[in-house]
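Chemist: Quick check, what structure comes out for this input:
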Amino acid sequence: MGLLASIFTWWNGATIGTALHTRRHGGKVGEDQWGNVYFEAKKPDPVFGTHRRWVIYKGANDASRVPPEWHSWLHHQAADVPDKALPPARAWQKEPVPNLTGTAQAYRPPGALEAGGVRPASTGDYEAWSPDQA
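Modeler: This next block holds a predicted model:
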């Protein structure tokens, strides 16, 4: 990303302020399969006593792009990084999927305008309620 983009954009990677803060106060802890990089503060927070944790996304800043195991680490639900704290993945577990809203892969139910806009015919078993009949 160019220098001007890092100064003026926040939605794609880290801003220059975040990069400077990370360099000065944070240490790299790990990286996930999508290239997101995770950091932890060198000193604990004086109020809470825990080390602040954050992520610098590779690409668009979207919280749904953080895998579940790293999400638990970010929120202090796991004491150590996922490679050390969690057991290996089970055969039946699926890979996490980022939020697909607004993309061509987003879910579109039958009858949605984006899916052709043809709604199923009504069955005729609906009877409208009227306050006079009650």
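Chemist: all contacts plus neighbour counts: C-alpha atoms, from now on.
Modeler: OK.
Chemist: what about residue 74, how many neighbours?
Modeler: 20 (other C-alpha atoms under 10 Å).
Chemist: Next: residue 53.
Modeler: Using other C-alpha under 10 Å, residue 53 has 18 other residues around it.
Chemist: Next, the structure of the following sequence, for comparison with the previous one:
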Amino acid sequence: MGIFGKIFTWWDGATIGTHWWSKRVGGEHVGTDAEGNKYYRSKGKDGPNTGSYTQKERRWVIYNGINDASRVPSEWHGWLHGAFDDVPESNLPPAKIWEADYTPNATGSADAYLPKGALERGGKRAATDGDYEAWAPEG
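Modeler: Here you go, the predicted structure:
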């Protein structure tokens, strides 16, 4: 995406302001996941309160492609929300044989799950015993 797209879009990657803040001003790159998403943090002010509050550490992600929160792996989700302080890459257990690879959220796409009877599949549902009768007003 070019510079024009970065100025006016927020749903694909990050805006220019977020890139600028992440790379130049206050962001410390702490890691990248298997999807290519980059994780940053900015340290809060250390020591006693300076003013009415002490700024906390902020953590954020810059997505590699479209912004979709389901693309953040669980270990990085925990780090983003402050469940633990260490970067997940430093203390991840080896992958288990039953763990599945990431699959994107298909809602609203051609690959979305459509159960039997869905309007997009023709809207025909299987008849059941004691099938219902549609209500009709008397009159």
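Chemist: where does the TM-score land?
Modeler: Superposed pair, TM-score by TM-score structural alignment, normalised by the length of the first structure: 0.83. Supporting alignment: 127 aligned residues with a C-alpha RMSD of 2.2 Å.
Chemist: which strands and helices sit next to the biggest helix by length in the first structure?
Modeler: In the first structure, with assignment by DSSP state H, the single longest helix is helix 16-25. If you count contacts as 3 or more C-alpha pairs under 8 Å, 6 or more residues apart in numbering; DSSP states H and E, helix 16-25 of the first structure packs onto helix 3-8.
Chemist: Please compute how far the helix it packs on lies from its chain's middle.
Modeler: 23 Å (C-alpha atoms, centre = their mean, to the nearest Å).
Chemist: Now it on the second structure. Mean distance?
Modeler: For helix 3-8 of the first structure, the mean deviation from the second structure after alignment is 0.5 Å (mean C-alpha distance after the TM-score superposition for the first structure).
Chemist: Can you name the residues in contact with that helix?
Modeler: 13-17 (C-alpha atoms under 8 Å, 6 or more residues apart in numbering).
Chemist: Tabulate these in CSV, adding columns for distance to residue 115 of the first structure and neighbour count.
Modeler: Converted to CSV, these look like this (distance: C-alpha to C-alpha, whole Å; neighbours: other C-alpha atoms under 10 Å):
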residue, distance to residue 115 of the first structure, neighbour count
13, 33, 21
14, 36, 23
15, 38, 19
16, 41, 17
17, 42, 12
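Chemist: Thanks a lot, catch you later.
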